[in-house]
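K.L.:
I'll drop the sequence and a predicted model, then ask my questions.
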Amino acid sequence: MKIKKLEIESFRGIPNKQTFSFENKSGKPISTLIFGDNGSGKSSIIDALEFNLQGKIERSDSIKNQFRASVLSLKNHIKKGAKTKSYLENNSCNERNINVSFDEDKQKLKFEKSNKSLHPNFQIAPIALRRNDIISYSTTPVQNKQILFWKFIYNSSSNDNENSIDNVLIQNLDTERIELKSKRRIEFENLAKSLKTEINNIPKINTNEYEAFVKNKIRKGLTNKQYNSLKQSGKLRGVNEKAVSISSYISQITKEIRDIEAKIKNVKSINSSSKESKKNEVKKFLSQASKHLTIAFKSISTVDFIKDIEVLIGELTEVSFEIKVTLQNGKTVSPSSVFSEANLDLLILLLYTSIIKESNKYGQSKLLILDDVLQSVDSTIRLNFLDYLVKEYSDWQLIISAHDRLWLNQIRSIFRRNSHVFKEIEIYRWNFSTGPQIFELGNDNNNNALQIALNTKNTQIIASQAGLFLETICNKLSMNLNTSIQRKIEDKYTMGDLWPGIKKHFKKTELRELTEEIDKLLHIRNLLGAHYNEWSISLSTHEVLSFAKNILEFYEKTFCPNCQSWLRRNNFCECKRLELK
């Protein structure tokens, strides 16, 4: 079960109703790359996906979190709440909203999820990995590291979702408890002023002395019932009504504090290490998921001194988790003593992705989201890891976000090299009122931007996109062809450098006339597409359209949509379906 579309409204950085498609032209869900600058709304889409399918945000059930950006769009009135709706591969829909109402008793806003259950196809393990997952693993002590995975395994045949640990929920409840205690302290000060006494003269709230103090000193010996009866009849005399009101409010706050403390105790009890079913479930997942760590790590990393990687579960304490590395010389050490930070990150990534893959055996659908998780990883490691991931998860729907264009190009290259079909969502602008503005590009149709430009009938837009697209073609072809410029990965050349060599390569092929036509009209790119000058306005629409259509034809004869590869030196593509004579 994969995702086809997601509708989002008033959720984080997406204030208005907006639909994001993860399907190709035929309606089949495919892998998707989400590209945009930091702060452009990528994580809003990822968080909405996780919330819709799993009812969580960054692994937490909590809607409000002071350490996280607001879940609700701040552009809209808070009572509007938020809405998400996903359309899945079997044409079913899953709707999950955030409803906001005012609690009259507690005099504050109440936030509730319309649907609290995990979607049955996404109830085993998280669908999204973030950079924080690597950091959390690195900073959690070995003695308690198993507990870290308790919130990573939501549900299975032997445990239910209520048993998943939620430290953020506990943290939020504790913050609310502290705020209420602070508010109660202020009310005690108000009570002391009303009674014209020192605050130290008022007994502590959770004592019999306090109850007696309120009855005898404030209500003048009256019970609550007697006080309310006399007040309603207008016969109440000699009682400080303001002090009575303040003391009642203090009692109400105290009750809320006790309720919160009970919730914290309950959450901690549910997730205590005495829960054998949870401990056994975590151990089982970790044991199965870590079986192939050694092979996977050695196939990705460049280190050559590793013989074996072993996982030790519950050796130090009931909830301990260790990874031990055996070197080629027979010594056994901890990873941190021999691995660089890049290799430690790789080890953690492999462990997490293995757990998610293991969840598929329990019925979880093949969906994996990487939210900028690889951006800070060493460049060689991340390339090798992604290549491994695309091979091992070839039939999974992968959704990857990125904010670096070089990294985006590398992801594209790996996907295409492995014939993994994908599309792109580029967020090119975001603002507070309208949210992200996106541009979709299908992997099976790289010329989308030029096709869209042609539909505008605007010659300047067409010329600009045609020139940009030709520059892209030149960059790709020059890496494969035997031209006068010998290309290297990540080098930088302009179209002026590359085009002459490419034109020369095709001089003795069937593309000779086409490349000559493009060359004749190449001035259009500079006169109209890239610069302003008065004489460029005199160019005919026919010339501009011919330039664009010739480039489209050139693309179609040099790029194979089947194997997603460009023509090589032998004038064949990788699968040899595309042949140049």
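P.N.:
Ah, there it is.
K.L.:
Going by C-alpha atoms from here, please, whenever you check contacts or count neighbours.
P.N.:
Fine.
K.L.:
How about the contacts made by Lys492?
P.N.:
Listed by C-alpha atoms under 8 Å, 6 or more residues apart in numbering, the contact set of Lys492 is empty.
K.L.:
And it, which helix or strand is it part of?
P.N.:
Under the criterion DSSP states H and E, no helix or strand holds Lys492.
K.L.:
Same check on Lys4?
P.N.:
strand 3-9.
K.L.:
list the helices and strands that strand packs on?
P.N.:
If you count contacts as 3 or more C-alpha pairs under 8 Å, 6 or more residues apart in numbering; DSSP states H and E, strand 3-9 packs onto strand 18-21, strand 82-88.
K.L.:
Show me where the stretch 101-250 of the chain has its helices.
P.N.:
Residue ranges of the helices in the stretch 101-250 of the chain, as given by DSSP state H, counting those that start in this stretch, are 131-139, 145-148, 167-195, 208-213, 224-233, 241-270.
K.L.:
other SSEs contacting the shortest one?
P.N.:
This means helix 145-148. Applying 3+ C-alpha pairs under 8 Å, 6+ apart, we find helix 145-148 packed against strand 321-327.
K.L.:
From the contact counts, what lies against the strand it packs on?
P.N.:
Using 3+ C-alpha pairs under 8 Å, 6+ apart as the contact criterion, the secondary-structure elements in contact with strand 321-327 are helix 145-148, strand 306-313, strand 332-333.
K.L.:
most neighbours per residue, which of the ones you listed?
P.N.:
Across the helices and strands packed on strand 321-327, the average number of neighbours (mean count of other C-alpha atoms under 10 Å) peaks for helix 145-148, which reaches a mean of 22.
K.L.:
and here's the other structure:
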Amino acid sequence: MTQVDLPSTYEAISRIGEALHRSRNPRSLGPRFDRLTDEQLDSRRFDYIKHQNYEPAAKASLELLRRAIQIALKQSTPKNHQRVIVALAWLIRGASVPKRSATGRQMVHEVNGGVEGFPRSLRQWVSNGGHINARHLTELTGCTPQEWRTFVDQVTATTKFVVAPAADRIRIEDRTPLDLDVATRLARIASSATSSAPVDRLPEYDRSDAKLRVTEVSVVGFRGSPARVALDLTKNGKPVDILLWGDNGVGKSTLVDGLEFALQGRVDRSSDFTSGLRPKVRNLLSPKAAANVTLSDGSRVERSLVTNGNGRDTPSHLDVRAGFRIAPIVIRRADILRFLDADALSRGAVFFDYFPEASGALGVRPDEELKLLEEERSLLRVVRADLAEQLQTLYPDQRRDLGIATELDAFVHDLLLEVSDAPGEAAVDALPETVRELVHELREAQNRLRSIKKRLERGVELLNPRAYKSQFDRVVPALQSVGGELTDSFITITRAKHVVALDVLVAKSGPMSLDVVVRFDNGTAALPQQAFSEGYKDLVALLFFLAVTKKAGDLGQAKVLVLDDALQSVDASVRVGVMDYVLQNFKDWQLVITGHDRGWLAQVRGLFSRRGRSVVERTIARWTFSEGIHVTGATRLRIETLRAGLEQHDERMTSAAVGILLEEICHELSWRVETSVKRREGDRYTIGDMWPGLCKLLRTVGLAETVDSVNQRLDLRNLLGGHFNDFAESIPWSDVEVLAEDVLHLYEAVHCDQCGAWIRKVTDKTYLCTCGALSLTK
């Protein structure tokens, strides 16, 4: 940048100022201004110019210029330099009017040099245009045109130097392009942050509900259930973990949504119950939509949908118990997508419905507010079109677009003229009631649409960080604190030794930003979306929600958590690790796990058993439009099917169930009790492969008689249960019944009804279930 000599510039300005003053007042006569303040002097100058007293005006301007130069020499700020240029401009004006105004205007225009803050009256004077007359210029300044041009260039260079931001003065030539590797920069920010920096305190919440658990949830007229349906979350009268299974579309979400609605007044973290863009909450066959939850202290929470004055469905009451105010109680696949799809600059807002004020309403996400407005506008547009069409049907000859407010006004005006010469109240009453109702509703829809349009136009204000600063400030401490737990859980589950850390940065790339940066063992860094598979990205999102939810539990949230099909979105390769992590880190929480994959159910059941957690299985067996949801006990595939076959004396059903249950016994025990099996390609085994080795062991632990009896009739499972054989019809029921009873006896001897676990080898001679209620010894 060109070197600038500030003292030299201001000395030159001072010389020009003196010359301007002499041109107007050669004898330097006039009033003294040394005792006046700058404000008083400026006011005096304005009055002189107003009354065309140009000589004292020039002297007052010179005095202001001298004072401005003294201040600017002490501190060369843009504002102080601006005062110098403005004072010079006033002096030029005072010296040049009226006979040399054209030259004065051009002189002011040239010395301005981009300075802002010129008074309006001065700007208007300059804007009238002008040109420099060489003789007038010399008379005013004593300069030739060339000398004036040199002076202007010096002032302009000084102005650019002083007014430009200080950092802009630094320029380095031949630099490489700006490095836009965001991940590396964020990683550096994370590593340079002071580890011991204090984290803002989270609010002190009411902890009186912290020990509450859920014992029952019931819904009626809610989502997919027109009739009342209840889900029992207890075992032996105590609240326990629940595995809620069923095919897609049979109503699992109805019960989960009912639990969330009753406790928190929301569904899928949304308070919009009228939208046509999401599943309808109010059942089509029931006038009432309600959900009830019974808690472990015996209290009940009931909430229903009511229609407000705007025709929208809202909760019957908005209050939420202290134990369910801090965070959402359900984590869904949709939450994972919200986290992944949100731009990092606004991702922090995904958690705005966590950690609200200690005493107040639940938190609200700004994107949810805008979505509610957008959806209401869509609904009202349909309402407007329908009402306009109904009016058009009544008056087919009219050609106006009645959805437009001005067109509706013109239409109504013509109607009133048709029934009366003076369209007043009497004329309105003369219109058919149907017409009056349609016009009234249509105008109401138009007014609401106009109001929503204005609010949506202010949508940027809704997303303005300042509007949500207090809410974000409460969320920040919790988000800042989960980085270590996120790293530990991710590495434990994935065993990804090349990952060193997952750093969490809040409000670094933007006021409401949330960034996750992956650091690798080779020193590089990347964002999850740059380096991870879809499954790993899902895992990061899920673990983040789990960590924040756990933080809410530490603050007094009732420890009830629903994972609604959330785990099945994670890669199968790490799904078991995630579930085991949840069981280990949410030991004192009541968990409700939903799913539809029966293979995954078997894995989850085994994980609960190995962790010694008391769990109950509930199955949604079927759903019909008219009757809704039918909830049963554990999935009826093996033991219940066998018992049902015995009760119905159905030899084929019983034989088939015997074969399936015996296969399950062989599959579960062969590795738990360590029996010998000859390996096959692909490790796919049948009863024929596993049963002989298991028989050998079972005979040594007191089950020889049962095993021998099973072997005598084992062929029945194929003769009756696996194939059609006409001669099999002659097989007596008693043989089928004995085989079934033997297999049931065997199942009850190796599978504990209390803890739900299979026996496993403890020592060379001892086999126990998890709780120790079943014990077999050699």
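P.N.:
Sure, I can see it. The model shown is predicted, which means the values in this text are computed figures rather than measured ones.
K.L.:
so which of the helices and strands packed on strand 321-327 of structure 1 comes closest to Lys279 of structure 1?
P.N.:
In terms of C-alpha to C-alpha, the element of those nearest to Lys279 of structure 1 is helix 145-148, at 8.2 Å.
K.L.:
The closest one corresponds to what range in structure 2?
P.N.:
Residues 347-350 of structure 2 are where helix 145-148 of structure 1 aligns, taking TM-score structural alignment as the criterion.
K.L.:
ok now the matching stretch, how far from the chain's centre?
P.N.:
A distance of 5 Å separates the C-alpha centroid of stretch 347-350 of structure 2 from that of its chain, computed with C-alpha atoms, centre = their mean, to the nearest Å.
K.L.:
quick one: the counterpart of Leu88 of structure 1 in structure 2 from Thr215 of structure 2, how far?
P.N.:
With TM-score structural alignment as the criterion, Leu88 of structure 1 lines up with Leu295 in structure 2. Taking C-alpha to C-alpha, to the nearest Å as the measure, Leu295 of structure 2 falls 5 Å from Thr215 of structure 2.
K.L.:
Which one's more surrounded, the two?
P.N.:
Thr215 (21 against 16; other C-alpha atoms under 10 Å).
K.L.:
Contacts only, for that one.
P.N.:
By C-alpha under 8 Å, 6+ apart, the contact set of Thr215 of structure 2 is 232-234, 238-239, 293-296.
K.L.:
Please tell me how far the nearest residue to the match of Leu88 of structure 1 once chain neighbours are set aside sits from Arg228 of structure 2.
P.N.:
Leaving aside its sequence neighbours, Leu295 of structure 2 sits nearest to Val214 (C-alpha to C-alpha, 6 or more residues apart in numbering; 4.5 Å). Here the criterion is C-alpha to C-alpha. By it, Val214 of structure 2 lies 18 Å from Arg228 of structure 2.
K.L.:
So the two - more neighbours on which side?
P.N.:
Neighbours of Val214 of structure 2 and Arg228, each counted by other C-alpha under 10 Å, are more numerous for Val214; the result is 25 against 15.
K.L.:
want to try a markdown table for the helices and strands packed on strand 321-327 of structure 1, with distance to Leu521 of structure 1 as columns?
P.N.:
Formatted as a markdown table, the entries for those read as follows, by distance: least, C-alpha to C-alpha, whole Å:
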| stretch | distance to Leu521 of structure 1 |
| --- | --- |
| helix 145-148 | 62 |
| strand 306-313 | 58 |
| strand 332-333 | 65 |
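K.L.:
right, and the ones you listed - which one's nearest Ile551 of structure 1?
P.N.:
Taking C-alpha to C-alpha as the measure, those were each checked against Ile551 of structure 1, and strand 306-313 came out nearest at 50.8 Å.
K.L.:
what packs against that closest one?
P.N.:
Helices and strands in packing contact with strand 306-313 of structure 1 are listed as helix 293-300, strand 321-327; criterion 3+ C-alpha pairs under 8 Å, 6+ apart.
K.L.:
Just say helix, strand or coil for the aligned partner of Val592 of structure 2 in structure 1.
P.N.:
With TM-score structural alignment defining the correspondence, Val592 of structure 2 maps onto Ile399 in structure 1. For Ile399 of structure 1, the secondary-structure state derived from DSSP: H, G, I helix; E, B strand; the rest coil is strand.
K.L.:
what's the burial count for Ile399 of structure 1?
P.N.:
A count of neighbours around Ile399 of structure 1, defined by other C-alpha under 10 Å, yields 22.
K.L.:
Tell me which helix or strand comes right after the host helix or strand of Ser655 of structure 2.
P.N.:
With the criterion set as DSSP H and E, the secondary-structure element containing Ser655 of structure 2 is helix 651-672. The element immediately downstream of helix 651-672 of structure 2 (helix or strand, assigned by DSSP H and E) is helix 687-699.
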